[in-house]
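K.L.:
okay, sequence plus prediction incoming.
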Amino acid sequence: MIRPHQERPIHLGSPGEEISIQDLQTIKHRFKRLNQLREQRVQDFLLPRQQAFLDVLALLFHCNFPMLPGFISSTTPAGIPEYNPGIRTINAAKQLAKNFNYTRPVSLVYPIEGLFLMGSVGSIAFSKTSDMDIWLCHQSDLLPGAIDELQKKATAIEVWAASLGLEVHFFLMDSKQFRLGENTPISTESSGQTQHYLLLEEFYRTAIYIAGKSPAWWLVPPHEESNYTGYIKHLIDNLFIPEHELIDFGGFDAVPAEEFTSATLWHLYKALHSPHKSLLKLLLMECYASEYPQTGWLCQDIKKAVYQGDFMSADLDPYLLIYQKVERYLQKAHSHGRLALARQCFYLKVMGSSDNTMDSQTRAAREKYMQHIAKLWNWPVSTIENLKYQRLWNIKKATSEHAVIVQQLTQCYRMIMGFARDYVAQNQENSNDLKLIGRKLHAFLEKRPGKIEIITTRSEVYSKESALSIVENRLPDGDDGWALYLKNVQMATAGDFEPIQKCRTLVEILCWLVINGLYSKQLQLQFSSQSLKMPNDEMHSTLTQINHFLTQNFNDDPPLETYQTPKAQLSSLILINMGISDDEALCVMSERSDALSYGMSRECFIQTINRISLSSWGEITSSQGEGIEGLFDSLTDIINNNKKPLSPGGLKFVCHTPARAKGIIFRVEAVFNTLVKLFAKQYHNRAPRYILPGGTSFYVFQSVNQTLGYKKLATKKQLLNELARPQEQFSTIYFDQAVLENTPIQLIYSLNRPQVIQLFYYESKADTTIYIVDERGGLHIQRHNKANPGYLLKQYAVFLESILNRNLFETLLTIEYCEIRKSVAGDFSSNPVQFKATPPNSELNLRITGEATNKGIVYTIYCNEKEFSSLDHGNQVFYAAYQHILQFRNGKVSYPIYITDIDLPFSAFRVDNPEQLQTIHYLNYKQKIEDKFNV
């Protein structure tokens, strides 16, 4: 018995059985009637001026008329088979172009094979904010120039549609290429790079036929779905239907398992920013995967209804079909919590979100529709009423919903990864697209200390809070923590309330508050803390700075290709001394105005550092540090890990310290700019060092293995030892202004050059000081009491030229001599000195040589022609030489002994090869032995 609105069932035989050509035509007409019904629903939903878009859509691609929207040229590919515009279309065209007159094309060549709308446009979920995806199918043999013309026309029509208030996206496609898996088009809801068959299933389920050839899939009966390719071939070969009447996108007779993995990951990716919109599709992917390899496609349900004849009476809404399948799946699995979430997602999709502009008539009709669905599927009585309060969500409700959603996303992720392990080949599981989406999911879902959680439901918050409280509390491990509460809460009463967010640091709370949309200038904030003081103006100023920083710099949804490259920091905001705005120590005045080492007591004004950083993978992280080393830790981390090229604009400083803020910011910006200039790029054969004061200490910055680090030197002596340290390559020294002032060392290093040994001498009333900077920047300092400068230079020159003459170094080095002078004003200057090493014969020639043996170094010391060896004197060899030297002294007068040459194996200098050896090694060894001789 056939029910009202039901037509007779049609059975198309398998190959070898009877197939009625009339039945084939009937199936085509049934599908077209179903599509006309869907198109009319869309038209009914559109505004009158928007309805013209669908009225003339096919006509615009059927002919080229200069006054109609999208006209490019008269040679733009045009013409659609089986299309003849009706009266409504022609009248709509005349409204757009008064002189339009339709003439049937005489050509039998039709470059446009078909036009189809797809996606939510033909479903109950379509809204005024929905977009329209349109497949514009063209012939496979179109030349590239013709395809370009067609794309220009499609783009121009998109612009025209936008003027009507419609968001339209055309996707040019070649059905042959698509069927072969080449050049897969995408929709705004699907990634053609990560799925093919599931996109095809969505097309067959949601597509609205506008004009052109009929999809071949219509004519493959449900029982022959697994034999799709063979059945189409049978129909064409046996002339049941002409091939030129069909457009063939393919079937589901060979769906690979990796499609479910890629599609699920894609919808997980979309769900991070539109969870309710994507969760039903995620659950659908889970249903499909659970049925693999005998998947029950939803589009087949539509096909079965068409073949059975009840397609006009059954509710075949594409979005309802998703919900029904998910409902059955979750009921069978007894997943009541997930089922409640699925119902919520379906309701929100149909009824729209809080910012929806749905008119009252449409809203009333959809509310009635939802009541019908709830009754049909036996929803709890209170479900609809509870879901209506979606528009009244506050941040507490949104946060709790976010937790539920993240749990579901995580469960879906684990499910599909398990499916991939069971069904997907390893090379497919590790494909590039899956890797990128996996990185995106991990970056968003991973929880770690300091990372700011972005709630997926923040856009659903309708009721914004006017008052919040930030309260310091004690964590179970004894550390301080912070909590955010609704309304007015104090530390003393905080235990009686449930916080909406808890974090270890204050900056995390502030950042979470801003990024999740809770901050506004009108927000009243109660601050309760023992360790920090935050006046209301400082609190709002800090929040304003954070809000501006995130608004200007943060992208919460980076393009997928961003995850192709390793994660890198993009920009940072550093808050200095946040909540420490009334420290009396910062009010002391002094002529020494360096904020890092202020006054006679060398006070550092940097007390705390709070940093917010943004990554290229859409993450927000925070960190906290103490004092100047907390600042330097942040600066070096930015230099090392920020995306290159790095510029000073990648970092912003904020400080609210009264009377000192500008000076502090100016100082730390100058330090950072210097670090960027010196270390943001890697230089070949150059390892600069930057030295600046911090408190009572000094800090040396240098890159080692392309990583910038720093070391603390507590005293001036440690600093000089650092300057004397051998270097692997030439190291230019950059001194901060307040380092080693009242010494000529800054002047000396300003003249330093690679491959040059520079000897400077400075004569004062009491002594003469020798400064030697070697070919790699190592500094040797030696003070000589009551010494004749000329005699000293002669001794050093003999020594330096002796070691150079043996060609111990890889390249030929030169020696320069300079005199340092000091003006009355205390300024140092340098003057070159012309000097040659020609020691008189009467001088003592003291050479120290040695060779390496299994038992250590065997020394041989030559005092003029006298030889002293470890073989004769053992470990007393230096003492024996010293006793011999004393014989040359007149009346046992004590005067310095100077070594004229050193020729020792590498092990004596604790190096392994000649490339490591530099002049500073010899100078340090020379001084060590001379100190023993000159006791």
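P.N.:
Received it, and whenever you're ready, just let me know what you need. Numbers count the residues shown, from 1 in each chain.
K.L.:
for the rest of this, base every contact and every neighbour count on C-alpha atoms.
P.N.:
Fine.
K.L.:
buried ones in stretch 798-805?
P.N.:
798, 799, 800, 801, 802, 803 (16 or more other C-alpha atoms under 10 Å).
K.L.:
try stretch 926-935
P.N.:
Quick answer for stretch 926-935 (16+ other C-alpha under 10 Å): 926, 927, 933.
K.L.:
okay if I get the buried residues of stretch 798-805 as CSV plus distance to residue 251 and secondary structure?
P.N.:
Putting the buried residues of stretch 798-805 into CSV (distance: C-alpha to C-alpha, whole Å; DSSP: H, G, I helix; E, B strand; the rest coil) gives the following:
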residue, distance to residue 251, secondary structure
798, 91, helix
799, 89, helix
800, 86, helix
801, 87, helix
802, 88, helix
803, 84, helix
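K.L.:
nearest to residue 529 among these?
P.N.:
Nearest to residue 529, judged by C-alpha to C-alpha, of the buried residues of stretch 798-805 is residue 800 at 65.2 Å.
K.L.:
presented hereafter is structure B, for comparison with structure A:
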Amino acid sequence: MRSVEITHDPISTSLDRDTVAQVKVRFLALNDQRFQQAKQHLSSRQQQCLELLPLLLHFNHPRLPGYQSKATPCGFSNYSPTNQQLQAAKSLAKGFKANTSQARKPPLLALYVMGSTGTIAQSHKSDMDFWLCHSAEIPQSALAELEKKCAALTQWAKDFELDWHFFLMQPEAFSQGEHGELSKEGSGSSQHFLLLDEFYRSAILLAGQIPLWWFITTTEKNAYRKAKDSMIEKGFLRPHEWLDFGPVGDVPPSEFVSAAIWQLYKSITSPFKSLLKLLILEVYLSKYPRVFTLSDRMKMFVYAGQFNTTSLDPYLMLLNELSSYFIERKEFERLELMRQCFYFKLQRSFQSLEKDKRAVELLRAIEQWQWQPISFAHLDASSSWNAQQVMNERRSVINELTASYKSLLDMARHSQPSINVNSQEITVLGRKLHAAFSRTTGKIELINPNISNDILAKFVVLLWDTAAGNWQLYLTNGRWEKSRSPMNVSSNIAELFCWGLLNNIIDINTRIKIQGNLNLTAPEVSYLVNLFSNLELDRYLSPTHTAFTQPAQLSFVAVLTNDPTFLQRDNRLNEKSFELDPLNTSDGSLVKNFSVLSINSWAEVRVQKIGEKLEDLLHWLVGQATTNATVQVRNLSLQSAALIEQRLKLLCDTLLQHTGRHTPEKDAHHLFVTLADEKFLLVHFDHGWQVSSFGSSSDLWQALSQPAPNYRSLTVDPACHHHKLIRASGLTPLTELSSNSIQILFRIDGASAHVYCKDERGSLFYFEQAFHDQDALLKPLHHFLRAVLHRNPIRGAQPMFGIFPIEFYEVLERAETLKLERRHATSAIGNMRLFDLQFCIESLDLALAPSQWQLSAWLNGEAIAPDTGAGLFHTVARTILSHRQSGQRYPCYITDLDLSLCEHQLPHFDQLQTSHYLKLKFQLERALNHALKSL
């Protein structure tokens, strides 16, 4: 293109060769001014890095920073490095020689830097966002190499204290609505047009092709396409000179909502910058559908002859647009808050602006605010604000952020009632917002989003309000004069310490004074500070982007016991060093209350009270998704701390292992039993994990005997094995049993036998009967079980040689430990002079006594009809007694039981279990033997 003299005269918006040439030189002049302004905020070495960046991407040389491989795409269209860039490259990489031969179609199209770079908002802390535009013909494998190179250049820039972010952009795909994935830095598809608006008004071209958008004045999509086709047809620009991201106009209402959600997310770490962007969205939407964006306004000024950085600074334009909007609406409080956010975004003091000759226009705009010097001084000192000031500022900004978002949502729905933004990206952003801003009981709120550098308090008062039943945390001074209002209030002392430590308000050097509660002593305060400081929570507070694509899962749990607030001084816990289990001492449990500190995969931190009983804690643990969580235990009182922590940690680990973690069988539902305060606690599965409490072993056995859909194993808390109640219950040996047989355990106690039966699905049944000898105990039982298996074959079982195993074990005590020894018994009872006694239950109601069931009975194959006026049990007892030569009334036992007629009246799953037969056999025998004794 021929040399064109730049002018400041208004130019026509019609397309012709002279207009295109004048537009190009004006935008390039503005571009060069911004680039020079950008470098003024950088050190000489940083300037050199920025100037050298296009060359580093243009060439692949092993000695240049960022080099990955020969396969990495390189080479810009419409770019030749300057002599200055070449000399810098040679000084950086000895032996570097520029390869002047260029591909016919270079894979890289352009490199831009956008955002605050080159604007009045740029500071030494500003990061740089680069759009690296590439051809659509680059294969995915080569793009991966290019991404690696950009990552390496990002690391290289850090050595010069530069914060670089690269975004690989394919213009054609972007213009058609295709975007990169949502990430921590990338907004994905949540703000297509509005991101483009920011790009067009702030981007500085560093290398390659110029945006076609500069040359087309219309904002309507169809008109934009026609103008583009006309330019291409007439050849006003050569193909290698331009690229196209499309127009900014016709922003759909749904994008205002999705972009607002993105800005709310960004406000978590950059609240002032995000609020400014959220407010400009509100301005745009208020003019819908005739939205005239700031980039459109900037282009209009360039065409009118104004193309210097002073009048077209993107942030000054933003300030003027927002000021006009709030003044017109007479929303002066919002105007002041906007100005405050703008001032914070500058990250420069008023005094420095007064001394900066380049800031004349900015200073003139700020002076129109008519602020008092004290206002500037207050904001300039924000880096040293205390926690109360930071908290007040954050509250104001967050309130405005949420109010602005609601206003945008109302406007968008009014513009398009059927608006729908339920994409996965919006779901992810919504989760991030929920994690950052939602307020729930016990949730720890982080109050300092990069406002102050240090909000650590030297002095803090913790006041217990007896009437309200809560702790109040106040900032104070060396004279212990409290602030007017408390910083935080909670009934849970752990929540206040956790809140203070995570917000860096409290540390080990903070002096803390307790008022209103004598239970919390100075040594315990120091102990609590150290306790929470040593939890090392930081590792759980930086969630990955991927974590938000899934529902939140617990990643860390600290069980907190014995809040000293509620432990009366005259009734403090006594160390029970001679007792192994602090949950079961002679004085009861040493643990009086439970709380939980939890962190989930979204980095939400909560401290919540659980209750005063161990079953409350167990219920919470099994009700949460704690499978992959790290679990710790901390005792908040100095008394018995180590003993309690060790005991509860073992309990928690064992419990979680058997309720989901490392489950050996996919469909197994495990039973877990522990003991606390002389009560049995059973963790079991019933439409979700449940915890039940039982005051006696008989009640526990009733629960253990319930039918199960699949095999379930039993685990007894190992710390309880030696407790007298656990030993008496007979549970411990049952934990050693397997799932491939019916197993019977018996323990002889003088003239009695304690019998424990585990059926094919792990249901457990216990009964006691008189003991004469081993055969008399085992053979009838074995005979009965074989009859049951004949009537009720176990579905899905893999029997050995056609016979499902039945195993017998005797429980023996050896050196204060219980041992199992295998015993063998046949089912042959012919030589035992036993009667063949069969029962059939035709109908039953488990709430009624067996005498009220409908029954049939046979003795040695002959049916027994009940005598007139006597029940069936008395008739059967009399018949049995008539067959006994001795006439003795010793117990009799059922040898077979038919439940086919009453099966539908029994609780079961796909079929009856052996335990059904055993339980009903025992009930019938008890009724029968009672009748026998009464004769």
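P.N.:
Received the coordinates, thanks. No experiment lies behind these values; they were computed from the predicted model shown.
K.L.:
wasn't residue 693 of structure 2 part of a strand?
P.N.:
Yes - if the criterion is DSSP: H, G, I helix; E, B strand; the rest coil, then residue 693 of structure 2 is within a strand.
K.L.:
so what does it match up with in structure 1?
P.N.:
Per TM-score structural alignment, the equivalent position to residue 693 of structure 2 in structure 1 is residue 712.
K.L.:
try residue 175 of structure 2
P.N.:
For residue 175 of structure 2, the residue aligned by TM-score structural alignment is residue 179.
K.L.:
mind listing what its match touches?
P.N.:
Applying C-alpha atoms under 8 Å, 6 or more residues apart in numbering to residue 179 of structure 1 gives the contacts 248, 249, 250.
K.L.:
and those residues, which is closest to residue 172 of structure 1?
P.N.:
Nearest to residue 172 of structure 1, judged by C-alpha to C-alpha, of those is residue 249 at 13.6 Å.
K.L.:
the closest one in helix, strand or coil?
P.N.:
coil.
K.L.:
surely it is in contact with residue 213?
P.N.:
No - in this structure residue 249 of structure 1 lies outside contact range of residue 213 using C-alpha atoms under 8 Å: 11.5 Å.
K.L.:
what's the closest of the contacts of residue 179 of structure 1 to residue 124 of structure 1?
P.N.:
Scanning those for proximity to residue 124 of structure 1, where the rule is C-alpha to C-alpha, the winner is residue 249, at 25.6 Å.
K.L.:
quick check: the alignment partner in structure 2 of that closest one vs residue 896 of structure 2, distance?
P.N.:
Using TM-score structural alignment, the equivalent of residue 249 of structure 1 in structure 2 is residue 245. Residue 245 of structure 2 sits 85 Å away from residue 896 of structure 2, going by C-alpha to C-alpha, to the nearest Å.
K.L.:
next up, the contacts around the aligned partner of residue 364 of structure 2 in structure 1.
P.N.:
Aligned counterpart of residue 364 of structure 2 in structure 1: residue 372 (TM-score structural alignment). Residue 372 of structure 1 makes no contacts at all, as judged by C-alpha under 8 Å, 6+ apart.
K.L.:
helix or strand for residue 372 of structure 1, which one?
P.N.:
helix 360-376 (DSSP states H and E).
K.L.:
how big's the offset between that helix and structure 2?
P.N.:
Once fitted to structure 2, helix 360-376 of structure 1 is off its aligned match by 5.3 Å on average (mean C-alpha distance after the TM-score superposition for structure 1).
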